[in-house]
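Q: Quick one, structure for this:
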Amino acid sequence: MSTLTKPNHIGRKISRIRELRDMKQEALAQALGTSQQAVSNIENSETLDDDKLLAVANALGVTVEAIKNFSDEAMISYFNTFNDSPNNNFGNHHCAFNPLDKVVELYERLLQAEKEKVEYLEKAQKGK
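A: So this is what the prediction gives:
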C-alpha cells in the first residue's frame, strides 16, 4: 500500500510540510540535531513517538496538531479560496494577523539567538 493512500501517514505529512516551508531534509536534520538519513527515516515512518513529533513540529515552526491534521486537500481548498472573489485579485485579501506583530516576534527570536550566541562564545573563550 503506498503512502499516498494512507491518510494518517505521519512521515508523509512531515515531508509535505517541510516541502511547503521550502526546507531541505538537511536543514531539518540540522534543526533536529540529527542526520539527513534520520530525517529520511522519519518521513518514511507511518507513526512517530510524541517526543520526536514535538521536536519535528518545533523545527518546522508548526504545532503537533498541524502535522496530525495536515492534508493536501485542505491546502488546495485554502489556496482555491483566493479564486473565489469576483474580482479575482489578491488586493481584496485581508490579513488575519497584524504584520507588525510578526516583525516584532521575528525580531525577538533573532535577539534571543544573538544572546545565546554571545553566551556560547563567552563560555568558549573562558574555556581556553
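
Q: going forward, measure contacts between C-alpha atoms and count neighbours the same way
A: OK.

Q: Could you name the helices and strands sitting against the helix or strand where residue 80 lies?
A: Residue 80 belongs to helix 72-80 when assigned by DSSP states H and E. In terms of contacts (3 or more C-alpha pairs under 8 Å, 6 or more residues apart in numbering; DSSP states H and E), helix 72-80 is not packed against any helix or strand.

Q: All the helices of this protein, in order from the start?
A: Taking DSSP state H as the test, the helices found in the chain are 10-20, 25-32, 36-43, 50-60, 64-69, 72-80, 99-127.

Q: Specify the stretch among those helices that is closest to residue 88.
A: Comparing the helices of the chain by their distance to residue 88 (C-alpha to C-alpha), the top pick is helix 72-80, with 10.8 Å.

Q: and the helices of the chain, which is most packed in?
A: helix 10-20 (a mean of 19; mean count of other C-alpha atoms under 10 Å).

Q: here's the other one to compare against:
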Amino acid sequence: MQTKTKNNHIGRKISRIRELRGMKQETLAEELGISQQAVSNIENSEKVDDAKLEEVAKALGVTKEGIQQFNEESIFNYFNSFHDSSAFNTHCTFNPLDKLMDAHEENKKLYERLVQAEKDKVAYLEQLLKKK
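A: Model (predicted):
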C-alpha cells in the first residue's frame, strides 16, 4: 500500500521556512502581533487564508508565492550545487598570510599610537603637578 504525502500543507511549509530562518514560534508570533499558540495553529493548518499568508510571508522575509511553492527537495538541490566546483571560482586572489601580516602591522601602529598618547597624558599631568 502506497501512502501519498501532502506536499501542499501550507502550515508545514511555514514551519519549515521559519526553522530554516532560525526563528522561534515566539518570535514569529511577536512579529505578527499574535500568540505563540496562534502561530502553532497556523503551522498545523493545511490551508491559510491569503491575507494571513501575506502577513506571515512578510514576517519571514519571503513572498507568499515563496511559501506556496516551497519544496524542501529544491532547497537541498540548491545547497548541493555549491559542491559543484564549476559553480564558482575557488581560486584565492590574495595571499591570506599577507593579509594577516598587514593586520598585525596595523595593530602594532595603533598600539604605538596608544602608548604615545598615554605618555603625552602622563607628561601633561606631571607638568600640572609641578605647577602646584
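
Q: After superposition, what is the TM-score?
A: Here the superposed chains carry a TM-score of 0.64, computed using TM-score structural alignment, normalised by the length of the first structure; 88 aligned residues with a C-alpha RMSD of 2.0 Å.

Q: got TSV for the helices of the first structure, with distance to residue 88 of the first structure too?
A: Listed next are those as TSV, based on distance: least, C-alpha to C-alpha, whole Å:
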stretch	distance to residue 88 of the first structure
helix 10-20	24
helix 25-32	36
helix 36-43	37
helix 50-60	31
helix 64-69	28
helix 72-80	11
helix 99-127	23
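
Q: Enumerate every residue touching the residue most central in space within the second structure.
A: In the second structure, the centroid-proximal residue (C-alpha atoms, centre = their mean) is residue 21; its distance is 7.5 Å. For residue 21 of the second structure, the contact set (C-alpha atoms under 8 Å, 6 or more residues apart in numbering) comprises residue 60.

Q: before we move on, the earlier item: so for residue 86 of the first structure, which of the helices of the first structure sits nearest?
A: helix 72-80 (12.9 Å).

Q: That closest one vs the second structure, average distance?
A: Comparison of helix 72-80 of the first structure with the second structure after fitting gives an average deviation of 0.4 Å (mean C-alpha distance after the TM-score superposition for the first structure).

Q: sorry, back to before: identify whichever of the helices of the first structure lies nearest to residue 90 of the first structure.
A: helix 72-80 (11.4 Å).

Q: For residue 63 of the first structure, which non-adjacent residue is spatially closest?
A: The spatial neighbour of residue 63 of the first structure that comes closest, neighbours along the chain excluded (C-alpha to C-alpha, 6 or more residues apart in numbering), is residue 57 at 5.5 Å.

Q: could you measure that neighbour against residue 33 of the first structure, distance?
A: According to C-alpha to C-alpha, to the nearest Å, residue 57 of the first structure and residue 33 of the first structure sit 14 Å apart.

Q: do the same with residue 109 of the first structure
A: 19 Å.

Q: Look up how far residue 110 of the second structure lies from residue 96 of the second structure.
A: Taken as C-alpha to C-alpha, the span from residue 96 of the second structure to residue 110 of the second structure is 21 Å.
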